[in-house]
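Undergrad: test case, fold it:
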Amino acid sequence: MQDFSFVAGDYDVIVIGAGHAGVEASLAAARLGCRTLMATLSMDNIALMPCNPSVGGPGKGHLVRELDALGGEMGVNADKTCIQFRLLNTGKGPAVHALRAQADKKRYQLQMKETCENTEYLDVKQLLITELLLTEDRDAVRGVRAETGEIYLAPVVVMATGTYLKGRIIIGETQYAGGPSGQRAAFSFSDSLARAGVALMRFKTGTPARVDARTLDFEEMEIQRGHEDAPNFSFLTEERTREQVPCYLTYTNEETHRILRENMGRAPMANGIIEGIGPRYCPSIETKILRFPGKDRHQLFLEPEGLHTNEIYVQGMSTSMPMDVQIAFLHTIPGLRHARVMRAGYAIEYDCIDPLQLKASLEFKAIRGFFSAGQANGTSGYEEAAAQGLIAGINAAMRIKGEKPLVLKRSEAYIGVLIDDLVTKGTNEPYRIMTSRAEYRLLLRQDNADLRLTPHGRRIGLVTNARWAKFEQKRAAIKGAMQELKERLIRPSQETNDRLEAAGLLPIKTAMPVGDLLRRQGVTYAHLAQVFSLAPLEKDVCEEVETMVRYEGYIQKQLDQVAHVERLEAKLLPESIDYADVPSLRDEAREKLAAIRPHSVGQASRISGVSPADVSVLLVYLEQRRRMRQGERGGETRV
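TA: Coordinates of the predicted model:
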């Protein structure tokens, strides 16, 4: 019998954790009118950046812009507090262009803390949650218990615990219980999850040393300046006025690698101290040395942690080596030969859940009202966490309101790719979003995130009137420009060709829509506006129009592919289906389908272990089921 004698509060939604997932979940739920409690281990570490002080990058920048288009906060906060912006992959196509920014990590935290504390319907409390409270039949949440005995009740709970569950810090042979950046770990809540029947995994991540900027020789490194013309993360931001600070590039060398190889026996990953599974795409420096024995150097980026600190983050050198080894190999690197370490690099092990237990809404299949988001779901990265947090917060509010959850498709958002990968395929290592994971990259560009997702945000209630007015203005400008480019014909007259040549463009030989000229190498909308007196466009509208025209054929091809896949997505699998009764399924497919319970044939087709032949069997089964039910209804009518 549970003791509810000390009920300290009653809410619609409780969010456990105030990292990047927790703040987005809390803000979304509160902004949608739900009385929300955000419980954090420390009021001083809301939106903490315990690893790299940056936002965005390939795939990750796409997530931030999508999150912003839906009405999330990370993009807005990054534009206010970041100190360098760069647009990556500009030498490649627009599908993989990616914005990345260096954050002033303390300003980022303080700004997000201020936003949370001043959001209506949101209470922020410093609490260590020790227990998930369930109903008597243990299939729905009732609330949470804190270590000090308070009970907070709510029909919906969002777990956004990051890397704090049974966290263990490892530096060489030194190990101790703790969360990131020396914070407390949470132990009892893991045990509570296990009692509730939640399957847990053990993962590991790490971070490099921070070094004192006053002890570095920047002249021995390559300067990496920001891009003044890089776009903003938020579609709402008008301009950035903050001065950009430089980063620096340097490299490891053979002496660095020799020291690491000679001490590999002392590496926790080699001597058995580390038990958790680490990230494949963000490996430690010792893992890089083992994995790429023939590579003679690895690049390192020296990134400032803020405007008012001397701490420099050594990006690319995550390590859990003993301190004498860390100092020794750092001093072999150009620019770091006299570096003083301010914070040691370390590994952290933590508990997380198997995400196959979740629906696409991020609600647990077996526990009503219980959602999970962020690194607790086996992902890595601030951006992945924030994206999940937003969706979990939205769907927590949708459950309270009795409305359908927001589930984004793979064809309309990287957020959809991220969540579908987690709940359909699971993960056996910390999951990181990458552009290569998306089948429809050309449709999911960072520049058109607002066109894809702002209508969703408006429908659910997160997009404000001001954002919607700005969005409609942009959408109308794009539509008008595209219409003029398609409908306005130009003919190969002497006057037309003289004007083209005067603008440095080749003459035309046949009549064509003026927009066809944009498909020529080096031709921009500005050129055409000059020659043919087209309406002037804002920079973001101009770039969108140019991309849509130049890649029209490729975009249409991907839209056709989406339409084909959508037919499978539309074929829903009954929740009551017993896969043991489906004839001709292979045993592996039967087992995977029964465990994951996909909602559609399309989702079933993406499950590892389900073959095209198994998909065909499901289609036949659904058709036979449909005909049988039709026959039963027809028989009842005849009687």
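Undergrad: please count neighbours and contacts with C-alpha atoms only from this point.
TA: Fine.
Undergrad: list the buried residues of the host helix or strand of I400.
TA: If you go by DSSP states H and E, I400 is part of helix 382-401. Across helix 382-401, burial judged by 16 or more other Cα atoms under 10 Å covers 382-400.
Undergrad: which parts of the stretch 1-150 of the chain are strands?
TA: Secondary structure of the stretch 1-150 of the chain (DSSP state E, counting those that start in this stretch): strands located at 7-10, 13-16, 36-40, 54-56, 82-88, 98-103, 122-126, 129-134, 141-146.
Undergrad: and those strands: which comes nearest E363?
TA: Within the strands of the stretch 1-150 of the chain, the stretch nearest E363 is strand 141-146; the backing value is 11.2 Å (Cα to Cα).
Undergrad: show residues contacting that closest one.
TA: 14, 127-135, 151-157, 367-370 (Cα atoms under 8 Å, 6 or more residues apart in numbering).
Undergrad: buried ones from those, can you make that a ChimeraX selection?
TA: Filtering the contacts of strand 141-146 down to the buried ones (16+ other Cα under 10 Å) takes a single ChimeraX command:
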select :14,127,128,129,130,131,132,133,134,151,152,153,154,155,156,157,367,368,369,370
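Undergrad: returning to what we had before: so which of the strands of the stretch 1-150 of the chain comes closest to L593?
TA: So among the strands of the stretch 1-150 of the chain, strand 141-146 is nearest, using Cα to Cα, at 26.1 Å.
Undergrad: now the second one, please; I'll put the structures next to each other:
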Amino acid sequence: MDFKYDIIVVGAGHAGCEAATAAANLGSKTLLITMDMNKIAQMSCNPAVGGIAKGQIVREIDALGGQMGIVSDKTAIQFRMLNRSKGPAMWSPRVQSDRIKFIEEWRSIIENTSNLYLWQDTVTALFFRNGEVTGVKTRMGVEFSAKSVVLTNGTFLNGLIHIGRVQMGGGRMSEPASAGMTEQLREIGFKTDRMKTGTPVRIDGRSVDFSLLEEQKGDNDFHKFSYMDRIQRELTQRSCWITYTSEEVHSLLRTGLSESPLYNGQIQSIGPRYCPSIETKIVTFAEKTSHQLFLEPEGETTHEYYLNGFSSSLPLQIQLNALQAIPAFRNVHIFRPGYAIEYDFFDPRQLNPTLETKLVRNLFFAGQINGTTGYEEAGGQGIVAGINAHINCHGGAPFTLRRDEAYIGVLIDDLITKGVDEPYRMFTSRAEYRILLRQDNADERLTQRAYRLGLATSERMNLLEEKQREVERIIDFARNFSVKADRINPYLETLQTAPLKHGVKLIELLTRPHIDLETMSHAIAPLREVLDSIKNRKEEIIESAEIKIKYEGYIKREKMMADKINRLEDIRIKDRFNYNAIQSLSTEARQKLTAINPETIAQASRIPGVSPNDISVLLVLLGR
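TA: So this is what the prediction gives:
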């Protein structure tokens, strides 16, 4: 066994797995260290991937040549495209996954990735020399050396679990916490704090009265996460179920508030605003008489269910009493109560856009260690950290993503520029360029860049080029084909849409809300021939062409806005100013700019507390 590697990745969660496979696939000799090889990419909370904005991130990971989309498709037991009633900028894919098969699939990928090695152990310390990381030491006393180290410790750094007044050290239920790393990094100058997250009760489906629940079935169409056409959903699809809390449930929950770690002072750390515990909901939204709950299966065949919306750290008996007040759970048996967990994280403003730390060269942070929450946010950071760790070892330009290029770019820029005051979760509202960052076009945005790096395969690139050719062929046809009013009007009347007064190009007709390519192909034989000639991924290609046709004006306008802002992204200012010496800047701006040392004028403009006037001062100084 060798003890020298190009890259060591600490932690085999969603960030760690993406970082390790990306680095190894790029050619770096990579070691992935995990406490438990049987829990690789464990879904600690909800056994689901994707959702609002998160689904776009997974498609971006896939477009870059990452693995999360492939694993999610292969282990999906339900797929849904959320927000279909809204515009395509808001469409977000989501799957329920088989938790055990998800782990098995990831482990199979890791064990069959060249240049990637596993070691089961706990890292307790890092080695440094001349301002850069040189390796790690484990609990077993083993020392490994590396040119780069990626920390993806998740919730394990000094993790503490709470169930009522009961406290247990742990990174997840029944898994030990990791100690020593935070203290070592704090000693050399890193700023750290504590965060809190939680997870709901797990329920035995055999004790549930499903006749009292509302069934929620999945979609049965062509949509999926991976752009690889050979990857398909293979498992039996299962339903989710909906129910609601009540005033009686809320009254029972209130009886335990004095024993809730969130309200009795036991937990002092920062909790998530957008995924609150059930006790937080009944306090914050005291006027609401009910809250929606989703009962979600944990696997293809298991009786274990996850109760989404019932995250809690209340005492066990209080959780059980409240559940039994819901009619469908009157005779409920639970496998495990909900619990809260506190853990250490590091201020992400201590990172460069590559996710390399500013204090220590070749040391990268990715995932919940940066104050984020969610598998998808972790995976997106992981692949960027893994790529840049490889580049640091072997040379090349740093790999970063702009805000108009990817949700991953928005995520990382938000973290390193604004920091976090609660667990960071991605939403579509965080992105200025939602029309550009759609779930359908992540391959067009990112695959070519990943192919040039050597991460996306030629198979991926060929699929992208084929898709682009077919989409352009459809758009060219629609742009050039003339529709005669007298021939098409009888058909338009059957669709209950206004008849034409004169002939138009097909593309003009397709901009109507209720007109689409498939519908018009029933009346326009040449269009039918074009669509039928598409050999592969027909539905995906037609959908992509339609979005580009219908939203062409919006897309162009947003692209112009992005190009204007990107001119500021091109003005690099890192290390060019002594901000404390510029008296014409506001005091807050001097402090913030000094602390963050932004890469560009555009990044400086996004720092909270830096005003447009401060930016004008910097531009004047640059002009001089």
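Undergrad: work out the TM-score between the chains.
TA: TM-score of the superposed chains, computed with TM-score structural alignment, normalised by the length of the second structure, equals 0.96; 615 aligned residues with a Cα RMSD of 1.5 Å.
Undergrad: one step back: got a markdown table for the strands of the stretch 1-150 of the first structure, with distance to D450 of the first structure too?
TA: Converted to a markdown table, those look like this (distance: least, Cα to Cα, whole Å):
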| stretch | distance to D450 of the first structure |
| --- | --- |
| strand 7-10 | 36 |
| strand 13-16 | 27 |
| strand 36-40 | 27 |
| strand 54-56 | 17 |
| strand 82-88 | 18 |
| strand 98-103 | 15 |
| strand 122-126 | 26 |
| strand 129-134 | 37 |
| strand 141-146 | 35 |
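Undergrad: rewinding a little: what helices or strands is the helix holding I400 of the first structure leaning on?
TA: helix 20-31, strand 54-56, helix 60-70, strand 156-159, strand 370-372, helix 414-420 (3 or more Cα pairs under 8 Å, 6 or more residues apart in numbering; DSSP states H and E).
Undergrad: still on that earlier bit, deepest-packed of the strands of the stretch 1-150 of the first structure, please.
TA: strand 13-16 (a mean of 30; mean count of other Cα atoms under 10 Å).
Undergrad: what range in the second structure does that strand sit on?
TA: Aligned using TM-score structural alignment, strand 13-16 of the first structure spans residues 7-10 in the second structure.
Undergrad: residue contacts, the most centrally placed residue in the first structure?
TA: Centrality entry for the first structure: nearest residue to the mean C-alpha point is E384, 2.4 Å, by Cα atoms, centre = their mean. E384 of the first structure is in contact with 60, 63, 374, 418, 432-433, counting by Cα under 8 Å, 6+ apart.
Undergrad: please point out which of those the second structure shares.
TA: With both residues aligned by TM-score structural alignment, their matches' Cα atoms under 8 Å, the contacts of the contacts of E384 of the first structure that the second structure also has are 60, 63, 374, 418, 432-433.
Undergrad: of those residues, which is the most crowded?
TA: Counting neighbours by other Cα atoms under 10 Å, L63 leads these with 31 neighbours.
Undergrad: what does F156 of the second structure align to in the first structure?
TA: Alignment note (TM-score structural alignment): F156 of the second structure maps to Y164 of the first structure.
Undergrad: apologies, that question was intended for L359 of the second structure.
TA: Checking TM-score structural alignment: L359 of the second structure goes with A366.
Undergrad: ignoring the adjacent residues along the chain, who's closest to that match?
TA: Excluding its sequence neighbours, the residue lying closest to A366 of the first structure (Cα to Cα, 6 or more residues apart in numbering) is D139, at 6.1 Å.
Undergrad: how deep is that neighbour tucked in, by neighbour count?
TA: 16.
Undergrad: cool, G623 of the second structure as well?
TA: Neighbours of G623 of the second structure (other Cα under 10 Å): 7.
Undergrad: quick one: what's aligned to it in the first structure?
TA: With TM-score structural alignment as the criterion, G623 of the second structure matches E623.
Undergrad: same question for E376 of the second structure.
TA: Under TM-score structural alignment, E376 of the second structure pairs with E383 in the first structure.
Undergrad: which residues touch that match?
TA: Here E383 of the first structure is in contact with 20, 55-56, 60-61, 63-64 (Cα under 8 Å, 6+ apart).
Undergrad: just to revisit the earlier point, residues in contact with the match of F156 of the second structure?
TA: 178-180, 184-186, 350-351.
Undergrad: gap between it and S190 of the first structure?
TA: Plainly put, Y164 of the first structure is 10 Å away from S190 of the first structure if you go by Cα to Cα, to the nearest Å.
Undergrad: list the residues that contact both of these two?
TA: Joint contacts of Y164 of the first structure and S190 (Cα under 8 Å, 6+ apart) are D351.
Undergrad: for the helix ranked longest in the first structure, which positions count as buried?
TA: For the first structure, the longest helix by residue count, based on DSSP state H, is helix 612-638. Within helix 612-638 of the first structure, the residues that count as buried by 16+ other Cα under 10 Å are 614-615, 617-619, 621-622.
Undergrad: may I ask which two of those are separated the most?
TA: D614 and L622 (12.4 Å).
Undergrad: give me every residue that touches the closest residue to D62 of the second structure other than its chain neighbours.
TA: Nearest residue to D62 of the second structure in three dimensions, chain neighbours excluded: G69, at 5.4 Å (Cα to Cα, 6+ apart). Under the criterion of Cα under 8 Å, 6+ apart, the neighbours of G69 of the second structure are 58-59, 61-62, 225-226.
Undergrad: could you pull out the helices for the stretch 351-500 of the first structure?
TA: Under the criterion DSSP state H, counting those that start in this stretch, helices of the stretch 351-500 of the first structure are mapped to 382-401, 414-420, 449-460, 465-487, 494-502.
Undergrad: name the residues that touch the longest one?
TA: If you take Cα under 8 Å, 6+ apart as the criterion, helix 465-487 of the first structure is touched by 236, 450-451, 454, 458, 513-516, 535, 537, 541-542, 544-545, 549.
Undergrad: ok, 10 Å please
TA: Taking contacts as Cα atoms under 10 Å, 6 or more residues apart in numbering, the residues outside helix 465-487 of the first structure that touch it are 69, 71, 235-236, 450-451, 454-455, 457-458, 463, 512-518, 525, 528, 534-538, 540-546, 548-549.
Undergrad: which of those fall in strands?
TA: With DSSP state E as the criterion, strands contain 512-513 from among the contacts of helix 465-487 of the first structure.
Undergrad: superposed on the first structure, where does the longest strand belonging to the second structure end up, distance-wise?
TA: Longest strand in the second structure by number of residues, with DSSP E as the criterion: strand 192-204. In the superposition against the first structure, strand 192-204 of the second structure averages 0.7 Å from its aligned positions (mean Cα distance after the TM-score superposition for the first structure).
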